[in-house]
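[1] Fold the following and give me the result.
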Amino acid sequence: MLKIQTVLALSFLFVASYASVQDFCVADLSKPDTPSGFPCKDAKKVSVSDFVFAGLGGVGNTSNIIKAAVTPAFTAQFPGVNGLGISIARLDLAVGGVIPMHTHPGGSELLLVIQGTICAGFVSSSANKVYFKTLNKGDIMVFPQGLLHFQINSGKGPAIAFVSFSSPVPGLQITDFALFANDLPTELVVATTFLDAAQVKKLKGVLGGSG
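    Next up, the predicted model:
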């Protein structure tokens, strides 16, 4: 009798926990973001358009200092990925284009080259070992979460890639901009980078920093 009661109790717990699982949590972008993601949109207001994003078909604008463009399909652009642990973006690199050293603190990245040639790599946090390779159409490369990595168009024509992430909001910090596109005093940048003041001020001028 005790065994039957135990089985029934476990079955009840299983059914109760299963019933509490939501199919999805489409982001309600009208409400503030939180560390656990956006609040869920009222299920009655969810439509198929929340699960479709058509923004990756167009070429990104690469007329900028890095000759590159990233078109994201993160939660803010694609509410349906909220809470699902996935997202994607399009990467366009003009000839000579580069995505400088950067990190995604919120997720790992998988890059798939669909046009052109891209040299990509990352730096490990142990011994600063570098892993890099020239990638061609159809090649993929993974970049572990939080590690510094880069992509460079190493071919003679435009390059295109799709990058997927293990988070709907992977985050982004570009090292050059973190150092030289803010108002951190020049003397502190000099002290922490071993560059001289003239170099720091030049880079601040190029990237829009002050101080």
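[2] From here on, just use CA atoms for contacts and neighbour counts.
    OK.
[3] all strands for the protein, in order.
    Secondary structure of the chain (DSSP state E): strands located at 68-73, 87-93, 98-103, 109-115, 118-123, 130-135, 140-143, 149-153, 159-165, 173-174.
[4] And the contacts of the shortest one?
    Residues outside strand 173-174 that contact it (C-alpha atoms under 8 Å, 6 or more residues apart in numbering): 100-105.
[5] any chance of the residues you listed in JSON lines, plus distance to Thr193 and neighbour count?
    JSON lines is the format used below for these (distance: C-alpha to C-alpha, whole Å; neighbours: other C-alpha atoms under 10 Å):
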{"residue": "Pro100", "distance to Thr193": "17", "neighbour count": "17"}
{"residue": "Met101", "distance to Thr193": "15", "neighbour count": "18"}
{"residue": "His102", "distance to Thr193": "16", "neighbour count": "20"}
{"residue": "Thr103", "distance to Thr193": "18", "neighbour count": "24"}
{"residue": "His104", "distance to Thr193": "21", "neighbour count": "22"}
{"residue": "Pro105", "distance to Thr193": "22", "neighbour count": "17"}
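[6] and which of those residues is nearest Pro72?
    Top of the list for closeness to Pro72, among the contacts of strand 173-174 and by C-alpha to C-alpha, is His104 at 13.2 Å.
[7] let's see this one next to it:
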Amino acid sequence: MGFSSSFLVLVALLALASWQAMASDPSPLQDFCVVDKNSPVFVNGFVCKNPMDVKADDFFKAAELDKPRMTNKVGSNVTLINVMQIAGLNTLGISLARIDYAPLGQNPPHTHPRATEILTVLEGTLYVGFVTSNPDNKFLSKVLNKGDVFVFPVGLIHFQINPNPYKPAVAIAALSSQNPGAITIANAVFGSKPPISDDVLAKAFQVEKNTIEWLQAQFWENNHY
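    Prediction:
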């Protein structure tokens, strides 16, 4: 390989490395960046308050995550602790959620666009799974018991179901973003405001328009609080 060819390969590798660096979140450049909720400045994340004004309560929330939560009609309740609840999480790339499941309740298929999730069962049993991206769409699932751990990769559709008809279940999830986001598939597709055209959805799901209209008329309740 000549000098010019070697030089071109080196440039290509440097460009690839630079692109990969830009494709991930930047590392924090200070100990913390507590949210300044009064700042009029808009950035990707939140503006830092003056470190001299930071106090212990910026890193604390009396969330009472040890107490059961009331579930909704799908039989679950996700209590998320992210940067909106703890200002000190800004730039730290992590959040936490308690998930309560009624007997036969489910946390329906959803994605986190900005986070990988690692889930630990605290009480009960869960049937969990996720689907890989196109073109394979491989479905991976597992039954989890108390103390078991499962990982849902960033952006992939996943769910959890409590298969027990008599006992509730509880899990704790850690997520690799201060603000992971959640897109519940049925809510987004059939409950969007304004609604997606029934012509579009009928063709996409290969069903009659009246089926789509019936689905769009349902009340798609949010279980992320």
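[8] May I have the TM-score of the superposed chains?
    The TM-score (TM-score structural alignment, normalised by the length of structure 1) is 0.83; 189 aligned residues with a C-alpha RMSD of 2.0 Å.
[9] could you dump the strands of structure 1 to a markdown table with distance to Thr6 of structure 1?
    Shown next, in a markdown table, are the strands of structure 1 (distance: least, C-alpha to C-alpha, whole Å):
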| stretch | distance to Thr6 of structure 1 |
| --- | --- |
| strand 68-73 | 47 |
| strand 87-93 | 42 |
| strand 98-103 | 49 |
| strand 109-115 | 45 |
| strand 118-123 | 52 |
| strand 130-135 | 54 |
| strand 140-143 | 46 |
| strand 149-153 | 52 |
| strand 159-165 | 42 |
| strand 173-174 | 52 |
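[10] Phe24 of structure 1: which of these is closest?
    Ranking the strands of structure 1 by distance to Phe24 of structure 1, with C-alpha to C-alpha as the measure, places strand 87-93 first at 14.5 Å.
[11] corresponding residues in structure 2 for the closest one?
    Strand 87-93 of structure 1 corresponds to residues 95-101 in structure 2, going by TM-score structural alignment.
[12] In structure 1, what stretch matches the longest helix along structure 2?
    The helix spanning the most residues in structure 2, taking DSSP state H as the definition, is helix 3-22. On the basis of TM-score structural alignment, helix 3-22 of structure 2 is assigned to no residues in structure 1.
[13] Go ahead and flag the most central residue of structure 1.
    Pro170 (4.1 Å; C-alpha atoms, centre = their mean).
[14] Quick one: map that one onto structure 2.
    Aligned against structure 2 by TM-score structural alignment, Pro170 of structure 1 finds its counterpart in Pro180.
[15] With Ser154 of structure 1 instead?
    Alignment of Ser154 of structure 1 against structure 2 is given by TM-score structural alignment, with Pro163 as its counterpart.
[16] Centre of the chain to the match of strand 87-93 of structure 1, how far?
    Taking C-alpha atoms, centre = their mean, to the nearest Å, one finds stretch 95-101 of structure 2 lying 11 Å from the centre of the chain it belongs to.
[17] and that stretch, how far from structure 1 on average?
    After superposition onto structure 1, the mean distance of stretch 95-101 of structure 2 to its aligned counterpart is 0.6 Å, using mean C-alpha distance after the TM-score superposition for structure 1.
[18] what does that stretch contact?
    When contacts are taken as C-alpha under 8 Å, 6+ apart, the neighbours of stretch 95-101 of structure 2 outside the stretch itself are 65, 68-71, 75-83, 89, 107, 161-162, 168-180.
[19] Only the buried subset of these, as a ChimeraX command please.
    Here is the ChimeraX selection string for the buried members of the contacts of stretch 95-101 of structure 2, based on 16 or more other C-alpha atoms under 10 Å:
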select :69,71,75,76,77,78,79,80,81,82,83,89,107,161,162,168,169,170,171,172,173,174,175,176,177,178,179,180
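[20] Touching the helix of greatest length in structure 1 from outside, list them.
    Of all segments of type helix in structure 1, defined using DSSP H, the longest is helix 2-19. Around helix 2-19 of structure 1, nothing counts as a contact under C-alpha under 8 Å, 6+ apart.
[21] give me the number of residues near Asp27 of structure 1?
    Actually, residue 27 of structure 1 is Ala. It isn't Asp. Counted with other C-alpha atoms under 10 Å, the neighbours of Ala27 of structure 1 add up to 24.
[22] That one matches what in structure 2?
    The pairwise alignment with structure 2 assigns Ala27 of structure 1 to Val35, based on TM-score structural alignment.
[23] Quick check: its match vs Ile94 of structure 2, distance?
    When C-alpha to C-alpha, to the nearest Å is the yardstick, Val35 of structure 2 and Ile94 of structure 2 sit 15 Å from each other.
[24] ok so, going back, for the match of Ser154 of structure 1, which residues are in contact?
    Listed by C-alpha under 8 Å, 6+ apart, the contact partners of Pro163 of structure 2 are 103-105, 125-127.
[25] Closest one of those residues to Phe152 of structure 2?
    Of all these, Tyr127 has the smallest distance to Phe152 of structure 2: 13.1 Å, by C-alpha to C-alpha.
[26] Go ahead and confirm that closest one touches Ile161.
    Yes: at 5.1 Å, Tyr127 of structure 2 counts as touching Ile161 under the criterion of C-alpha atoms under 8 Å.
[27] overlap in contacts of those two?
    Listed as contacting both Tyr127 of structure 2 and Ile161 by C-alpha under 8 Å, 6+ apart is no residue at all.
[28] follow-up on the earlier one: which of the contacts of Pro163 of structure 2 has the most neighbours?
    Neighbour tally across these (other C-alpha under 10 Å): the maximum, 27 neighbours, falls on Leu126.
[29] Now check structure 1 for the residue matching it.
    Superposed on structure 1 with TM-score structural alignment, Leu126 of structure 2 falls opposite Ile118.
[30] Now do its match against Ala68 of structure 1, distance only.
    When distances are taken as C-alpha to C-alpha, Ile118 of structure 1 and Ala68 of structure 1 turn out to be 12 Å apart.
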